[in-house]
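> Turn this into a structure:
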Amino acid sequence: MITAAQLRAARALLGIDQRQLAELSDLSVPTIQRMEASEGTIRGNVDSLVKLIDALGAAGVEVINEGAVSSGGGRGVRLKAGSSSPKVRT
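This is a model prediction of the structure:
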């Protein structure tokens, strides 16, 4: 679904810290820290993962799963088309 590296990259694209991501996703800071410290694919309860993916999507980041169409192939993150500036509360 999403890897720890993708999560860190998404947060970097948005220019936000773990606290801000926790607020956007309605998760705790320790949960975000645990997710980012994971090896490979993030494991957790489905509700938390959905909240995380939804928050990233609402902020303008598209999570690219393996095998999904992308110019470079493989996993990654990218800003959604038309998202010239991330929509993030500060």
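> CA only for contacts and neighbour counts going forward, please
Will do.
> Would you mind listing the outside residues contacting the helix or strand where Val77 lies?
Assigned by DSSP states H and E, Val77 belongs to strand 76-79. Residues outside strand 76-79 that contact it (Cα atoms under 8 Å, 6 or more residues apart in numbering): 6, 9-10, 13, 60-65.
> compare with the first, here's sequence two:
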Amino acid sequence: MKKDITPAQLRAARGLVDWTREQLADAAGTTVRTLARLERGETAPRLSTLCAIRSAFESVGVVFIPENGGGVGVRLKK
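Below is the predicted model:
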């Protein structure tokens, strides 16, 4: 699914924009507990939660890089 974000991408994206879990939870309209579980890979997110997280990150310039032979990743827009 195009909307998938791996736990590592989630952690890396937070690091790129220097967000705490609390800040991401506020931006995405979810809970800190949910984010912690997602970052540890303990649960699969609902599509609505995943879309909200992706939108929050994309609004501040994060780009999610899909598997392209070199592995998944994240970067900031120029």
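> Just give the TM-score of the two.
Superposed pair, TM-score by TM-score structural alignment, normalised by the length of the second structure: 0.87. Supporting alignment: 75 aligned residues with a Cα RMSD of 1.6 Å.
> quick revisit: now, among the contacts of strand 76-79 of the first structure, which is nearest to Ile53 of the first structure?
Val63 (7.7 Å; Cα to Cα).
> Once you drop chain neighbours, what's closest to the closest one?
Of all residues not flanking Val63 of the first structure in the chain, Val77 sits nearest, at 4.7 Å (Cα to Cα, 6 or more residues apart in numbering).
> Give the equivalent position in the second structure for Ala9 of the first structure.
Alignment note (TM-score structural alignment): Ala9 of the first structure maps to Ala12 of the second structure.
> Now do the same for the residue nearest to Val63 of the first structure: its match in the second structure.
Applying TM-score structural alignment, one finds that Val77 of the first structure aligns to Val74 in the second structure.
> count of neighbours near that match?
18 (other Cα atoms under 10 Å).
> what does Arg11 of the second structure give?
Neighbours of Arg11 of the second structure using other Cα under 10 Å come to 19.
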